[in-house]
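Student: Got a predicted model here, sequence first, then my questions.
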Amino acid sequence: MDTEAQHTERDSSSPPLTGPEEESRSARFPRRSWRGAVVLAVVCVTVVLLVSHFVTQPFLIPSGSMEPTLRVGDRVLVDKLAYRSGSVPRRGDVVVFDGTGSFVQEAPRENPVTGLLRGAAAAVGLAEPAETDFVKRVIGVGGDHVVCCDRGGRIEVNGRAVDEPYVYPGDAPSRVPFDIVVPEDTLWVMGDHRDNSRDSRDHLGEPGGGVVPVERVVGRVRWIAFPPGRWSALRPTHVFDGVRSPAGAVQAPGGGQGRRGDGHG
């Protein structure tokens, strides 16, 4: 009896087994945990890329052409659904667009692997956008007659002078004259930092005529998401509310439709 009791007590206080079976079992759990983490990471990255591709894309501002509205290093969120379901860009909208064929005649060639990695990083706002992507403000839409400048130095759209409070302090609306009727389904775009922006003015003499096809618009800039001190929504401008289209209609409140001399951005 005493011997059996001692044996039982000794067994219950013995250290756990550390043989091959236990080591194998413990080795399997970290591996499963590692695989689960990888699967979760892949799912998260996939979701982020899908949202970036179809809904909202972060966009890193690489230059000062849109100052003071957007600064170098700002991460903005581009609403890719803004112009779906029949909606089109309006005067005053700040848009991101693919400038291939208008601002850039052909996309630069790059290594497929590095291009894929750069594209993925740019899609989440961690790298500069492609050299063919631009951000500008819509000044004229299809059919608009845009002229610079009136006697007061202001841009005119369909005969109406426009005061532009978003233009960089000290810049003129344009330091060179232009006079253009914007072709249908295209946009006349300009940077807010007029003395530091290469925009539609600089490409009038090139193939594409300096205007951007509406189909090339990626989306509308809605928010500044980073850095934290810059977080804000881009409010619609009302400076074009009184501008009439060539057909006589007035643009709805909250938005933004040539010939020309040489330009400088």
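Tutor: Right, received. Where do you want to start? Only a predicted model underlies this, so the values are computations on that prediction, with no experimental measurement involved. Residues are numbered from 1 along each chain as shown.
Student: okay, CA-based contacts and neighbour counts for the rest of this
Tutor: OK.
Student: who touches the residue nearest to residue 73 when sequence neighbours are not counted in this structure?
Tutor: Leaving aside its sequence neighbours, residue 73 sits nearest to residue 61 (C-alpha to C-alpha, 6 or more residues apart in numbering; 5.3 Å). By C-alpha atoms under 8 Å, 6 or more residues apart in numbering, residue 61 lies in contact with 70, 71, 72, 73, 74, 75, 76, 128.
Student: and if you look at residue 173?
Tutor: Contacts of residue 173 by C-alpha under 8 Å, 6+ apart are 148, 153, 154, 155, 164, 167, 194.
Student: can those go into JSON lines with extra columns for distance to residue 105?
Tutor: As requested, the contacts of residue 173 are exported to JSON lines (distance: C-alpha to C-alpha, whole Å):
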{"residue": "148", "distance to residue 105": "26"}
{"residue": "153", "distance to residue 105": "32"}
{"residue": "154", "distance to residue 105": "30"}
{"residue": "155", "distance to residue 105": "27"}
{"residue": "164", "distance to residue 105": "30"}
{"residue": "167", "distance to residue 105": "28"}
{"residue": "194", "distance to residue 105": "22"}
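Student: What is the end-to-end distance of stretch 187-206?
Tutor: 15 Å (C-alpha to C-alpha, to the nearest Å).
Student: need the helices for the stretch 51-200 of the chain, in chain order.
Tutor: 112-123 (DSSP state H, counting those that start in this stretch).
Student: next, the one to line up against it:
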Amino acid sequence: MTDGARSEQGASSAEPSVEPAAAEPEGGTDAGTDSGTDSGADGTGARSKRKSSRPFWKELPLLIGIALVLALLIKTFLVQAFSIPSDSMQNTLQRGDRVLVDKLTPWFGSEPERGEVVVFHDPDGWLADEPTPKPNAVQKFLSFVGLMPSAEEKDLIKRTIAVAGDTVECKKGGPVEVNGKALDEPYIFEGNSACDDMPFGPFKVPDGKIWVMGDHRQDSSDSRYHTSDVNKGFVPVSQVVGRAVVIAWPVNRWSVLSVPDTFGQPGISAAAGAAPGVLGVAGALPFVIRRRRRLTSGRTAG
């Protein structure tokens, strides 16, 4: 069973611009001079030059260089394609699908949210049993600029179930619960249970971590199976590459990977229960301060 996600990125090409040759000015030629000037009707002339266009083979190296630089920048800062080599996210993702991963928003401090499908680096040997091919120099270069999948990076793709501050658990025969709210998970592979193969929790997600699970629950080595590692099964946010937003290939499976509605149900946020109380205290504070000032001034006057 393979849980990894292989990265790939194509480079774009540009059409070379060909500068048109300058038109030869009209008018007669002064046979009495050999300076190369053409005389007009008023006896004045202008030197003519014919500009030759640069051959395509001279433009090609520059175009390839620009394409490679753009591909590297796009792969590093904007979006990267990953191929799906396993069945751990069925039926949401099929083996062989290509997904586009948003790498831009994490640069601005955005962190994974509940329900998002994310790609992340292996946190602590989750893919230790998976063989790693030995690429040659050319393959290393092409994978570096994003023109082919990286053979050395071991990445995984799972769904974010709980984020920092959440309490997550799943008892045998029951649904996954986040902060006491049961998840309705229609995306789980048909015939699978929510967690009967590996019940867990309750666990509280530490700061800077997330809890992830595959949609094919009985074929996914996810957070449940790694609670004895250094991260206790949680994935550090710092290891998250980005959110998978679109299935880009094959064309007949093109779709947006949206967040299921169950993650937006009222009360699921760990902070939601405390928020009304905090807002109430903040709203009452000015009145309490004003009342205390009135009482203090009254006692002083008396």
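Tutor: Looks like it came in fine. As the structure is a computational prediction, the values presented were derived from the model and not from experiment.
Student: Work out the TM-score between the chains.
Tutor: The TM-score (TM-score structural alignment, normalised by the length of the first structure) is 0.73; 219 aligned residues with a C-alpha RMSD of 2.9 Å.
Student: sorry, back to before: looking at the contacts of residue 173 of the first structure, spot the one nearest residue 246 of the first structure.
Tutor: For these, the closest approach to residue 246 of the first structure (C-alpha to C-alpha) belongs to residue 155, at 16.6 Å.
Student: The closest one -> the second structure?
Tutor: Correspondence of residue 155 of the first structure to the second structure, assessed by TM-score structural alignment: residue 176.
Student: quick one, what contacts that match?
Tutor: 168, 169, 170, 182, 183, 194, 195.
Student: From residue 141 of the second structure, how far off is it?
Tutor: 43 Å.
Student: what does residue 169 of the second structure give?
Tutor: 44 Å.
Student: Just give me the match in the second structure for residue 75 of the first structure.
Tutor: By TM-score structural alignment, residue 75 of the first structure lines up with residue 98.
Student: What lines up with the residue nearest to residue 73 of the first structure in the second structure?
Tutor: Aligned partner of residue 61 of the first structure by TM-score structural alignment: residue 84.
Student: Its match and residue 6 of the second structure: what is the separation?
Tutor: From residue 84 of the second structure to residue 6 of the second structure the distance is 7 Å (C-alpha to C-alpha).
Student: And for residue 280 of the second structure?
Tutor: Taking C-alpha to C-alpha, one finds residue 280 of the second structure at 49 Å from residue 6 of the second structure.
Student: Counting neighbours, go ahead and name the busier of those two.
Tutor: When neighbours are counted by other C-alpha atoms under 10 Å, residue 6 comes out ahead of the other of residue 280 of the second structure and residue 6, with 22 against 10.
Student: Pull the most distant pair out of the contacts of residue 61 of the first structure.
Tutor: 70 and 128 (14.6 Å).
Student: Those two: which has the busier surroundings?
Tutor: residue 70 (22 against 18).
Student: Nearest the geometric middle of the second structure, what residue?
Tutor: When C-alpha atoms, centre = their mean is applied to the second structure, the residue found nearest the centroid is residue 102 (2.4 Å).
Student: list the contacts for it?
Tutor: Residue 102 of the second structure touches 78, 79, 80, 242, 243, 244, 245, counting by C-alpha under 8 Å, 6+ apart.
Student: Quickly find the element holding the alignment partner in the first structure of the fifth one.
Tutor: When you say that, I think you mean residue 243 of the second structure. Under the alignment (TM-score structural alignment), residue 243 of the second structure maps onto residue 220 of the first structure. Assigned by DSSP states H and E, residue 220 of the first structure belongs to strand 217-226.
Student: gap between the very next helix or strand once past that strand and the chain center?
Tutor: Next in sequence after strand 217-226 of the first structure, counting helices and strands by DSSP H and E, comes strand 232-233. Distance of strand 232-233 of the first structure from its chain centroid, counting by C-alpha atoms, centre = their mean, to the nearest Å, is 14 Å.
Student: what stretch of the second structure does strand 232-233 of the first structure fall on?
Tutor: By TM-score structural alignment, strand 232-233 of the first structure lines up with residues 255-256 in the second structure.
Student: What's the match for residue 226 of the second structure in the first structure?
Tutor: In the first structure, residue 226 of the second structure lands on residue 203 (TM-score structural alignment).
Student: contact partners of the match of strand 232-233 of the first structure?
Tutor: So stretch 255-256 of the second structure is contacted by 245, 246, 247, 248 (C-alpha under 8 Å, 6+ apart).
Student: go again using 6 Å as the cut-off
Tutor: 245, 246, 247 (C-alpha atoms under 6 Å, 6 or more residues apart in numbering).
Student: Of those residues, which is the most crowded?
Tutor: residue 247 (24 neighbours).
Student: so what's that residue up against?
Tutor: 98, 99, 254, 255.
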